[in-house]
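Visitor: Only the shape, not the letters, is given here:
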């Protein structure tokens, strides 16, 4: 959703957005915010099956060992965290790029998914009769990430205008969520510029230089220079060592 598109939303979408924001405004901490948002999505949008996952990096959020879940997701979340999270279609570079533009997307908007993500859809979501999936990407305090999943079990995909409204909602929720008490920013970020930290996250999430260049729409040489700067600033010798540093800090705060 482009920002200009928000002006074309039906009034009912604005009503839902303002209602959710009012509901969540009572939160004084991130845990409270998670529960209030899950309840608000159910009451204001009639979304009964939801998840709230957080992590120090985009892909790291899918490894959240303590997700908040509702509805039909609760009995299957252990199966997800046992291994399916690694193949989640929303954890792909393609999804990262789409969410950077829109903040809310449906799985049907992702084309040419890798084999693992297709398998995840067929053997996990569809096997559990979850027919559609959408996700909101929120920015949290300390540059952490939150992925709010919405799953349908009645063959009712989120319509485009509602998805556009959810994108606007995600931006507003991010602004509020960043004011809530949370974990301190991971120390590996402290010596990096915002752009270097962004690229560092993608390196830690396993993206190659070519994938990072495509995801961020920048040149390959630029990516290589930033990656070298990240490794030098964090005093790590290679990408594997850097990824271990990020994962160690992520586990420490779980």
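Guide: Arrived safely. Because the structure is a prediction, the values reported are computed rather than measured.

Visitor: For the rest of this, base every contact and every neighbour count on C-alpha atoms.
Guide: Fine.

Visitor: so is residue 227 in a helix, a strand, or just coil?
Guide: Counting by DSSP: H, G, I helix; E, B strand; the rest coil, the backbone at residue 227 sits in helix.

Visitor: Quick one: residues contacting the spatially most central residue of the chain.
Guide: Nearest to the geometric centre of the chain sits residue 147, at 3.3 Å (C-alpha atoms, centre = their mean). By C-alpha atoms under 8 Å, 6 or more residues apart in numbering, residue 147 lies in contact with 51, 52, 53, 54, 61, 62, 135, 136, 137, 138.

Visitor: following the helix or strand harbouring it, which helix or strand comes up?
Guide: Residue 147 belongs to strand 145-152 when assigned by DSSP states H and E. Counting by DSSP H and E, the element after strand 145-152 in chain order, helix or strand, is helix 160-177.

Visitor: dropping in the other structure now:
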């Protein structure tokens, strides 16, 4: 497959992004292809420097400000399918929650992205999502088989590529949440953070839970590692 041939041996992250996007566009005749990467699945949606083509390109600011949290591929069900199978079409998701239904009806459709699908990649530094959007081009059975095969093979290539995710905590977290995350990284307990920030311990528990959800970190140790890794970039 031409996509795999073009991506073989590429370990430079930016070159890999652009090569994947261009190869998928030219091979499958898809109008709009996007590439988002992050330190976790959730963090990928906050990628500050994604690759976007076609109608999606001028919509980044609107997407990040209004639609990122409502993205149809950000639901738990979509995540499970993509992480398991590597490929998913929006048409396969039934009974979308209200925010995701609005994302489709009020964002994708008006911008000519009525046919939407995604490939999930596990990279050396986290996760990446390749979005494919068009107004008319729909995959037939042979196309779906080819894209599923592509997703499996691209995962092998992507596993060697490390993307710079250093600024994403500032994108994913509010200033208050970032302060809590830094105190967690210093080894403080919830009670100690509560005293430090003049909060109730219950409020701190809620902050920490939301931070775990936003960053994709499963526990305090993972969050600490993430904060310490990114701190030199932003203080």
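Guide: Looks like it arrived, so ask away. In this text the structure is predicted, and so the values were computed from the model without any measurement.

Visitor: re the thing from before, quick one: buried ones out of the contacts of residue 147 of structure 1?
Guide: Among the contacts of residue 147 of structure 1, the ones that count as buried by 16 or more other C-alpha atoms under 10 Å are 51, 52, 53, 54, 61, 62, 135, 136, 137, 138.

Visitor: just curious, which of those residues is nearest to residue 159 of structure 1?
Guide: When those are compared for distance to residue 159 of structure 1 (C-alpha to C-alpha), residue 135 comes out closest, at 13.3 Å.

Visitor: corresponding residue for that closest one in structure 2?
Guide: Residue 135 of structure 1 maps onto residue 118 of structure 2 when the alignment is built from TM-score structural alignment.

Visitor: so who does that match touch?
Guide: In this structure, residue 118 of structure 2 makes contact with 73, 82, 87, 88, 89, 129, 130, 131, 132, judged by C-alpha under 8 Å, 6+ apart.

Visitor: so how far is residue 190 of structure 2 from the third one?
Guide: Which is residue 87 of structure 2. Per C-alpha to C-alpha, to the nearest Å, residue 87 of structure 2 is found 39 Å from residue 190 of structure 2.

Visitor: Name the residue in those two with the higher neighbour count.
Guide: Set residue 87 of structure 2 next to residue 190 and count neighbours by other C-alpha atoms under 10 Å: residue 87 wins out with 24 against 21.

Visitor: Skip the chain neighbours and tell me the closest residue to the more buried one.
Guide: Sequence neighbours aside, residue 119 is the residue nearest to residue 87 of structure 2 in space, at 4.6 Å (criterion: C-alpha to C-alpha, 6 or more residues apart in numbering).

Visitor: list the contacts for that neighbour?
Guide: Residues near residue 119 of structure 2 by C-alpha under 8 Å, 6+ apart: 82, 86, 87, 88, 129, 130, 131, 151.

Visitor: Please report the distance of the counterpart of the fourth one in structure 1 from residue 44 of structure 1.
Guide: What it means is residue 88 of structure 2. In structure 1, the residue matched to residue 88 of structure 2 (TM-score structural alignment) is residue 105. The gap separating residue 105 of structure 1 from residue 44 of structure 1 is 19 Å, by C-alpha to C-alpha.

Visitor: When the two are compared, which one has more neighbours?
Guide: For residue 105 of structure 1 versus residue 44, neighbours defined as other C-alpha under 10 Å are more numerous around residue 105 (26 against 15).

Visitor: ranges for the strands of structure 2?
Guide: 32-38, 51-52, 87-89, 115-123, 126-134 (DSSP state E).

Visitor: Same list, those, but as a markdown table with distance to residue 215 of structure 2 please.
Guide: Output for these, formatted as a markdown table (distance: least, C-alpha to C-alpha, whole Å):
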| stretch | distance to residue 215 of structure 2 |
| --- | --- |
| strand 32-38 | 10 |
| strand 51-52 | 21 |
| strand 87-89 | 23 |
| strand 115-123 | 16 |
| strand 126-134 | 11 |
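
Visitor: so which of those strands comes closest to residue 195 of structure 2?
Guide: strand 32-38 (32.6 Å).

Visitor: tell me, that closest one lands on which residues of structure 1?
Guide: The alignment of strand 32-38 of structure 2 onto structure 1 (TM-score structural alignment) covers residues 49-55.

Visitor: coming back round to it: which member of the contacts of residue 119 of structure 2 is positioned nearest residue 56 of structure 2?
Guide: Looking across these and measuring by C-alpha to C-alpha, the closest to residue 56 of structure 2 is residue 131, at 10.0 Å.

Visitor: hang on, the closest one packs against residue 34?
Guide: Yes - the criterion here is C-alpha atoms under 8 Å, and residue 131 of structure 2 meets it with residue 34 at 4.9 Å.
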